[in-house]
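**Student:** Sharing a sequence plus its predicted fold:
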Amino acid sequence: MLSVKVKDNESFEKTLRRFTTECNKNKVVRGYRERSFYVSPSERMHEIRMKKKRYGVSEPK
């Protein structure tokens, strides 16, 4: 669980900004979006292969 402790004399906006930054670092929202709907294993593998092809990483035979 992600938590941010409020420092002395720290405004709510600054605390919220730190919390948002921590969420982005830990990819919390990204993970939620990825698991929000079902993706079949074949679609997942197709996506991985396309990423490898796009970035020029060869796949072992």
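**Tutor:** That came through, no problem. Keep in mind that this is a model prediction, so the values were computed, not measured.
**Student:** Every contact and neighbour count from this point should use C-alpha atoms.
**Tutor:** Fine.
**Student:** Neighbours of R33, how many?
**Tutor:** For R33, the count of nearby residues is 9 (other Cα atoms under 10 Å).
**Student:** structure B:
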Amino acid sequence: MTKLKYTPEIRERAVQLLIESEKDYPSTWAAITAIAPKIGCTPETLRVWLMCAEKTGGFNLVN
């Protein structure tokens, strides 16, 4: 099975969308589970991207 690769730009936009939309949901996880299918990734993938962005203080998502 081939892994789907997401460009850094897609990852950055996904995290930005998540951060902007978080206030509309009761929790971060609720926002993640709502937004991930729109992007075409799993909630866990989006959660990891968010953690990486928070850890690095930006969108250095090279994984």
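**Tutor:** In hand now; what should we look at? Everything quoted here is computed from the prediction, not taken from an experiment.
**Student:** what's the TM between chain one and chain two?
**Tutor:** In this superposition the chains share a TM-score of 0.30, using TM-score structural alignment, normalised by the length of the first structure; 24 aligned residues with a Cα RMSD of 3.2 Å.
**Student:** just the helices in the first structure please.
**Tutor:** Per DSSP state H, the first structure carries helices over the ranges 12-25, 28-34, 41-55.
**Student:** Comparing these, which comes out most buried?
**Tutor:** Highest mean neighbour count of the helices of the first structure: helix 12-25, a mean of 13 (counted as mean count of other Cα atoms under 10 Å).
**Student:** Give the other helices and strands that that one contacts.
**Tutor:** Packing contacts for helix 12-25 of the first structure, counted by 3 or more Cα pairs under 8 Å, 6 or more residues apart in numbering; DSSP states H and E, involve no helix or strand.
**Student:** mind listing what K38 of the second structure touches?
**Tutor:** By Cα atoms under 8 Å, 6 or more residues apart in numbering, no residues touch K38 of the second structure.
**Student:** Mind telling me what element it is part of?
**Tutor:** helix 28-39 (DSSP states H and E).
**Student:** Which residues in the helix or strand following that helix does the neighbour count mark as buried?
**Tutor:** As assigned by DSSP H and E, the chain's next helix or strand after helix 28-39 of the second structure is helix 43-56. For helix 43-56 of the second structure, the neighbour count (16 or more other Cα atoms under 10 Å) marks 43, 46-47, 49-50, 52-53 as buried.
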